[in-house]
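# Sequence first, then the predicted structure, then my questions.
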Amino acid sequence: MSHKRIPKRKAAIAVGGVAALGAAALLLPNANASQDDAAGDAGAPRTLKAGDASNLAAQLQNLLGDSLAGTYYDSARQRLVVNVANGDADAMAQATKAGAAVRQVDNSTSELAAAARTLRTKAAIPGTSWAVDPRTDKVLVTADRTVTGADWNRLESTVRSLGSGMATLKKSSGTFKTFVSGGDAIFAQAGGGTARCSLGFNVTASDGSPAFLTAGHCGVAAKEWADSESGQPIATVDQATFPGEGDFSLVKYDDPATEAPSEINAGNGQSVAINQAAEATVGATVLRMGSTTGLHDGTVTGLDATVNFQSETDPSGVDTVTGLIQTDVCAEPGDSGGPLFTQDGNAIGLTSGGSGDCTSGGETFFQPVTAALEATGATLGADAGGNGGAAGDDGAGVGDGAGAGDEQAGGDQAGGAEDPAAPGDDGQAGAGAGEQSGAGDDASGTGMDDGPALTGTR
């Protein structure tokens, strides 16, 4: 079935999932309002929009290196807070001159990274995660409700060995899982059932063809995706990474004439033009659109998060994903791959997984869009048209630092997803499936009516 043009509604869905919770009010009053961007006194912190704070944080990271021990956005005061370790007076002076609020902390970036490596070596237990929280200058370790007995004791002992000044441990009431079932966005046949995910952002592939980004665990679940439950495939997975260094897929539209605008249908007649990709900043307000739960907002709580999902093909195995953004934005099965973005049109992330739901809350993790673009070679927004994606030229820059569109987080080239999904053993879903279902009797209540259960993803 040839698609020369995606109907306007479908094109909007292909960027951000279906319209659902219009009452969530996309236009959050003053969420990213900028006041006076002038620095005022030479040493006074600048008043910044969240996007400009993100740009400044990335530029200071390049400038200060390991002396910078994390940054976060103080949304109440609308300023970037920079942590400087080891009393580095020169770094503090440079950060202050750039317009950031500076505070001295004990733990350097390398020390926090070493703590995370210790956790990876000694406590990569299914149902656990950790991320650096710059507001506390510690590694925040979280265990879901499945971590009990000897596993809990091992995790607790490992965290304790790092020292109370280096890491903290908390328990989550939910279960870490990827969010690939339910919803009404994109559809694929895999393992004898129907999988559904949400699309994230339309992009231009490196060869100039139209494509979109979605979650990697969706891309390894199936190779061909349709825009309706009974429709013919309209797009084919080109690259997919999951588990490992990220959770992202690049999916190319089969018809090179497909028109796929860089915008998000946010429900209730509202849309958001996506202009560029940007790095996440702890403390910043973000919005998430998903095909199951619609539009929700929340706050970035951690960066470079590692999540250990229970492998659903190996009962004793773990699917570890690194480099994610941690937030308190809710999500549920079917929201996988959906976009995380800002009110002013910055693409931030792709929904990966987490614990909880949109009733009780919980933690949700996102693949950074910048890293996905870097790995796949795709471009987004203004960059896709060959224009520079530098953002925030209203005084937030440091020297000639790159704009947000150029600040790509590294990572290995994404691997291909060449093989179709294969059934999992004993009826278990394949890796990354989470509570995948398509079944009308799905216990989560988010499965598709009268559809068979998804039994495997690789």
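Received the coordinates, thanks.

# alpha carbons only for contacts and neighbour counts from here, please
Fine.

# which residues are contacting stretch 350-363?
Outside stretch 350-363, the residues that touch it by C-alpha atoms under 8 Å, 6 or more residues apart in numbering are 144, 172-179, 200, 213-215, 217, 247-248, 293, 326-332, 335-340, 364-369.

# what about 6 Å?
174-179, 327-328, 330-332, 336-340, 364-367 (C-alpha atoms under 6 Å, 6 or more residues apart in numbering).

# other SSEs contacting whichever strand in the chain runs longest?
Assignment by DSSP state E gives strand 294-310 as the longest strand of the chain. Packing contacts for strand 294-310, counted by 3 or more C-alpha pairs under 6 Å, 6 or more residues apart in numbering; DSSP states H and E, involve strand 128-133, strand 285-290, strand 318-327.

# what's the angle between it and strand 318-327?
If you take axes from the mean of the first three to the mean of the last three C-alpha atoms, to 10 degrees, strand 294-310 sits at 150 degrees to strand 318-327.

# Would you mark the buried spots in strand 294-310?
Across strand 294-310, burial judged by 16 or more other C-alpha atoms under 10 Å covers 294-297, 299-310.

# Got another one to weigh against that:
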Amino acid sequence: MKIRPTRVRGAAATVAASGLVATALVAVPAANATLDAPGGGVTTRSDTGGVAAKLAQRLGDRSAGAYVDQATRNLVVTVTDAKAAQAVRAAGAVPKSVARSGSDLKKVMAALKRDATVPGTAWAVDPAANQVVLTMDSTVKGARFTKVRSAATKQGAAVRTTRVAGRFRMFTAGGDPIYTGSARCSLGFNVRKGSEYYFLTAGHCTEAGSTWTDESGGALGGNAGSSFPGNDYGLVKYDSSPEDTQGGVTVNGQFQDITGAADATVGETVTRSGSTTGVHDGQVTALNQTVNYQEGSVSGLIQTTVCAEPGDSGGPLFAGSSAVGLTSGGSGDCSSGGVTFFQPVTEPLSAFGVEIY
């Protein structure tokens, strides 16, 4: 699909900036399911994130995360006491008693940040196992490996370690369809603030250049905001208002409207679109993922089983009509499979004061 300043639609307009490299991953049990709500109703996949987020806010450290159980099709919320379990049942979800609270696991991740932050590592909470999963890629060797293993051992059974083959990187490359200098990145989602129109992409892309063009060299716009490392999102302001003001994504040649944004939930099915690899589905396997890229650490990412390749950075992750994230990085490819990390889209929407339309 050609991206032009007057008619750019978010999803299939995906690409990435060349020359940027990254690291890390984690594997967590996944499930693709809906949540059975009280009274026989059904909460859609895109709604489970909102339900889980509200419960997490209400329960605080009395919960250590939530996930969708693949076998039962229920949203499962971990709890540490009977009162929290009662609140979960009242919300229509299933409580699961665990030994470690959210506070306990936060302390574990803080210790890993202090003692195990080296390129090629990543960690996130596995809510089903009530553990923190620490992953090392193949570049973590020698003294670095010893350092990371020692940090994990100190935390006992609260940490599970895994190794993955290859080196983890950001999915950046030269190609099509949005460009800044020698870099190529994906358009994520069209957004607006009043009568001004923008698009979101990855922050490591907007750090690579300040002005953007389409594949024919036509001007799209310039950077209006960027956050990387720490986060991985950027905002580009269109030079002129698009003639087609409907936001959405293109999936296999068909337009799909995106009407809002949603939080991800472990176990839900999500879809990613990229200019290199097209449209692919997968499951969310972890939230609040910390990834230690060569260029710096990024926290709060969504981990998925969706594949991606160089050229897909910045592209959209969505569930139904809800925007969920922006492609950041990962490992593997769409032939052998892999793991991909996404920046939650709700964060840049709030930071920049823009909205999906």
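Yep, it's here. Just so we're clear, the structure is a prediction, and the values are computed from it rather than from any experiment.

# Need the TM-score between these chains.
The TM-score (TM-score structural alignment, normalised by the length of the second structure) is 0.90; 339 aligned residues with a C-alpha RMSD of 2.1 Å.

# Okay, strands next: where are they in the stretch 51-200 of the first structure?
Ranges of strands within the stretch 51-200 of the first structure are 68-74, 79-85, 101-105, 128-133, 138-143, 167-171, 177-178, 186-190, 193-197, based on DSSP state E, counting those that start in this stretch.

# In the second structure, what stretch matches the longest strand of the first structure?
Under TM-score structural alignment, strand 294-310 of the first structure corresponds to residues 278-294 of the second structure.

# quick revisit: mind checking the strands of the stretch 51-200 of the first structure for the one nearest to Tyr253 of the first structure?
strand 186-190 (12.4 Å; C-alpha to C-alpha).

# What distance do you get for Asp106 of the first structure to Ala12 of the first structure?
Counting by C-alpha to C-alpha, to the nearest Å, the gap from Asp106 of the first structure to Ala12 of the first structure is 47 Å.

# And Gly269 of the first structure, by the same measure?
Between Gly269 of the first structure and Ala12 of the first structure the computed distance is 11 Å (C-alpha to C-alpha).

# So which of these two has more stuff around it?
Taking other C-alpha atoms under 10 Å, Gly269 of the first structure and Ala12 do not tie; Ala12 has more neighbours (25 against 8).

# quick one: that one is in a helix?
Yes: Ala12 of the first structure: assigned to a helix according to DSSP: H, G, I helix; E, B strand; the rest coil.

# Return the residues in contact with the closest residue to it other than its chain neighbours.
If the residues on either side of it in the chain are set aside, Ala12 of the first structure comes closest to Asn265, at 5.1 Å by C-alpha to C-alpha, 6 or more residues apart in numbering. The contact partners of Asn265 of the first structure, taken as C-alpha under 6 Å, 6+ apart, are Ala12, Gly16, Ser271.

# if we go to the second structure, which of these are intact?
With the contact criterion set to both residues aligned by TM-score structural alignment, their matches' C-alpha atoms under 6 Å, the contacts of Asn265 of the first structure that also touch in the second structure are Gly16, Ser271.

# Of the contacts of Asn265 of the first structure, just say which sits nearest to Lys4 of the first structure.
Comparing the contacts of Asn265 of the first structure against Lys4 of the first structure with C-alpha to C-alpha places Ala12 closest, at 15.6 Å.

# tell me the centre residue of the first structure?
The centroid of the first structure falls nearest to Phe366 when counting by C-alpha atoms, centre = their mean (1.9 Å).

# Surely that one is in contact with Ile325?
Yes: applying C-alpha atoms under 6 Å as the test, Phe366 of the first structure and Ile325 come out as touching, 4.9 Å apart.
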